[in-house]
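Participant: how would this look folded up:
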Amino acid sequence: MGVEMIQKELEGIDIRYQEPLKNYTYTKVGGKADYLVFPHNRYELARVVRFANKVGIPWMVLGNASNIIVRDGGIRGFVIMFDKLNSMTVNGYTIEAEAGAKLIEATHLALRHSLTGFEFACGIPGSIGGAVFMNAGAYGGEIAHVLTSCKVLTREGELKTLTGQELKFGYRHSAIQTTGDIVISAKFALRPGVYSMIQQEMDRLTHLRELKQPLEYPSCGSVFKRPVGNFAGQLISEAGLKGYRMGGVEVSQKHAGFMVNVDGGTALDYESLIAYVVDQVKEQSGITLEREVRIIGEA
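Facilitator: The predicted structure is shown next:
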């Protein structure tokens, strides 16, 4: 389908053509999207989804591309980013945030209103939508502990509300990963707290994260899920892989559970390094690491 037809049918919506996704991903890798879309609201989003379904153009939501690797061949069809769907409101002890709002900013909003329960997420990069999608967590907390409901857009372009129970949360898992629904917004139930104590806990967790994680380089965050009874970073370290590099991507010397883009790395570098690490850890420990980061797009 021609660009002119898409411009006519989706007039007024911010669509960028043949846009390099490496400009938007946390890893700084990724080929071009045929059509990169930034809807301003759920109605624009629904228009894009229904149009794509009608004419048979593939579409997907990229969120804000934090825990993801986009392959160097890019992504065909519509790629939808939620940067402009980012409003947040507080009602009593409840925060409602649109899917494109940054999770870290939601924790700071909770702090400003002296609401506790969200401190665990104060350093997790990524969007609200992505956090719900993968039940993001850290330091003993996870989204499942605070989410009460979320609004989603189905693959058919219909809006509905799901409860936390219906999301069937598990470790880095939600039902949305199999249904294909798109998170539009989410509600989080918090508790009244003391501002200074909330601030102190957020400062403590931020300090821990800065000590342990390679925040100075582009990365996709934690690459592997935590194996039962073990830690991925520890297994990788014990296999002697800290600092091991393929192309421009290396296993972080600060935290082996991370892979960082230190010198113009590509998605292929990431994939090759991930495969190598899995093989080596399996050989050394007998444990098969399971990838947490999603890999999408064309080679």
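
Participant: rest of the way, CA atoms for contacts and neighbours
Facilitator: Fine.

Participant: ok, which stretches of the stretch 51-200 of the chain are helices?
Facilitator: 103-112, 128-133, 176-179, 195-212 (DSSP state H, counting those that start in this stretch).

Participant: would TSV of these with distance to residue 168 and mean neighbour count be doable?
Facilitator: Formatted as TSV, the entries for those read as follows, by distance: least, Cα to Cα, whole Å; neighbours: other Cα atoms under 10 Å:
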stretch	distance to residue 168	mean neighbour count
helix 103-112	21	20
helix 128-133	11	27
helix 176-179	9	13
helix 195-212	27	15
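
Participant: What are the buried residues along stretch 276-290?
Facilitator: Residues of stretch 276-290 classed as buried: 277-278, 280-282, 287, 289 (neighbour count, 16 or more other Cα atoms under 10 Å).

Participant: Tell me which of the helices of the stretch 51-200 of the chain approaches residue 297 most closely.
Facilitator: The closest approach between residue 297 and any of the helices of the stretch 51-200 of the chain, judged by Cα to Cα, belongs to helix 176-179 at 16.6 Å.

Participant: neighbouring contacts of the closest one?
Facilitator: The set of residues that contact helix 176-179 without belonging to it, under Cα atoms under 8 Å, 6 or more residues apart in numbering, is 133-134, 167, 182.

Participant: out of the residues you listed, who's nearest residue 77?
Facilitator: Distance to residue 77, by Cα to Cα, is smallest for residue 182 among the contacts of helix 176-179, at 16.7 Å.

Participant: Another for comparison:
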Amino acid sequence: MNRQEKVVDFITRNLVATKTAVQVDMKNHTTFKTGGTADLMIEPQSIYELQLLMKYILKEKIPYLIIGHGSNVLVSDKGIREVVIKIENNLSRISVENEKIDAEAGALLADVAKEAQKKGLSGLEFACGIPGTVGGAAVMNAGAYGGEIKGVLEEVQVLTAQGKLLIRKVEELDLGYRKSIIQTNGDIVLKARFSLKKGDPKEIEDLMQELTRKREQSQPLEYPSAGSVFKRPEGYFTGKLIQDANLRGYQIGGAQVSLKHTGFIVNAHQASTNDVLNLIKHIQKEVKRLYNVELETEVKLIGEQ
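Facilitator: Got it, this is the predicted structure:
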């Protein structure tokens, strides 16, 4: 029995609600719409079943990858040999009590922001257009329009690389610009608690609508992308560096520097992941040559290299 068959057999015998699928086209599970197939994808239906699954996978030392909405990843054209565990649609419950919001890791951050607005809670307006999950947002300290997760996150519940359940307070997470300790310690975020402030629902809604208009006007939402591809180098604006390097609209294969926002690479026409990677390398090379600035990617490459 190979690795994949062992995992499926364990799930069949022990996790009645968890879904499995083989030879999954990852184009359908990332916002870039590129990449090859995953040998096996698992979608746990509850945190309890995810815990049992991870206990087994860790015990058997089976390589795995965790994904959410797929909004900040590039899947290799060769596909993924690790077991892919998708935390999104099913682990997405949101609850509100007083000025606290608890959200499971698979909940979309934008949905949490909408729920906060309905309850008259302010603080998550900046997140209304961020296309990722709560888990991913905590791992990356997601931010936009002057706000970031660090400012509203109180704590996360995690499953450690040793299979233990822990609560980590925000102070323990070492949250910084697009970084956290979770990126390196092997934790899997299960839930997050946000601490917000009372506000006027209409004022909160108005601000969210204003930010949505700004986003629609400035970002190429009509094309598949992963948002801003590069981290902002200290003292510079990434989009301006790329624009000044005369790379607006520059294209390799089906991947293109956005005409609307040069900090974005878009899948303009059936791009491959290699197209995107080659364009990233070209941008980095030109910006380094012209301005001696190293551009570091935000987007993460996963799968067989």
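
Participant: quick one on the thing from earlier: pull the most distant pair out of the buried residues of stretch 276-290 of the first structure.
Facilitator: Across those, the two members that end up farthest from each other (Cα to Cα) are 277 and 287, 11.3 Å apart.

Participant: Please flag which of the buried residues of stretch 276-290 of the first structure sit within helices.
Facilitator: Judged by DSSP state H, helices contain the following of those: 277-278, 280-282.

Participant: Redo the helices of the stretch 51-200 of the first structure as TSV? Include distance to residue 141 of the first structure.
Facilitator: Shown next, in TSV, are those (distance: least, Cα to Cα, whole Å):
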stretch	distance to residue 141 of the first structure
helix 103-112	13
helix 128-133	12
helix 176-179	20
helix 195-212	12
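
Participant: Can you tell me which of the ones you listed is nearest to residue 187 of the first structure?
Facilitator: Shortest separation from residue 187 of the first structure across those is recorded for helix 128-133, at 10.0 Å, computed as Cα to Cα.

Participant: Specify, as a residue range, where that closest one falls in the second structure.
Facilitator: Counting by TM-score structural alignment, helix 128-133 of the first structure pairs with residues 134-139 of the second structure.

Participant: Next, the mean deviation of that stretch compared to the first structure.
Facilitator: On superposition with the first structure, the mean distance recorded for stretch 134-139 of the second structure (mean Cα distance after the TM-score superposition for the first structure) is 0.3 Å.

Participant: roughly how far is that stretch from the heart of the chain?
Facilitator: Taking Cα atoms, centre = their mean, to the nearest Å, one finds stretch 134-139 of the second structure lying 7 Å from the centre of the chain it belongs to.

Participant: what's in contact with it?
Facilitator: Applying Cα under 8 Å, 6+ apart, the contact partners of stretch 134-139 of the second structure are 68, 103-109, 142, 149, 179-183, 189-192.

Participant: Let's see the ChimeraX selection covering just the buried ones among those.
Facilitator: Only the buried entries of the contacts of stretch 134-139 of the second structure go into this ChimeraX selection, using 16+ other Cα under 10 Å:
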select :68,103,104,105,106,107,108,109,142,149,179,180,182,189,190,191,192
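
Participant: Return the subset of the contacts of stretch 134-139 of the second structure lying in strands.
Facilitator: Mapping these onto strands (DSSP state E) picks out 103-104, 189-192.

Participant: how close does the residue in the second structure that residue 163 of the first structure lines up against get to residue 68 of the second structure?
Facilitator: Superposed on the second structure with TM-score structural alignment, residue 163 of the first structure falls opposite residue 169. Computed with Cα to Cα, to the nearest Å, the distance linking residue 169 of the second structure and residue 68 of the second structure is 22 Å.

Participant: cool, residue 20 of the second structure as well?
Facilitator: Using Cα to Cα, we find residue 20 of the second structure at a distance of 16 Å from residue 68 of the second structure.

Participant: likewise residue 184 of the second structure?
Facilitator: Using Cα to Cα, one gets 17 Å for the distance from residue 184 of the second structure to residue 68 of the second structure.

Participant: Please apply the same query to residue 147 of the second structure.
Facilitator: In this structure, residue 147 of the second structure and residue 68 of the second structure are separated by 22 Å, where distance is defined by Cα to Cα.

Participant: Number of residues surrounding the nearest residue to residue 267 of the first structure once chain neighbours are set aside?
Facilitator: Distance criterion Cα to Cα, 6 or more residues apart in numbering; nearest residue to residue 267 of the first structure, sequence neighbours excluded, is residue 71 at 5.1 Å. Using other Cα atoms under 10 Å, residue 71 of the first structure has 24 other residues around it.

Participant: Can you name the residues that contact residue 219 of the second structure?
Facilitator: Going by Cα under 8 Å, 6+ apart, the list of residues near residue 219 of the second structure reads 260-261, 264.
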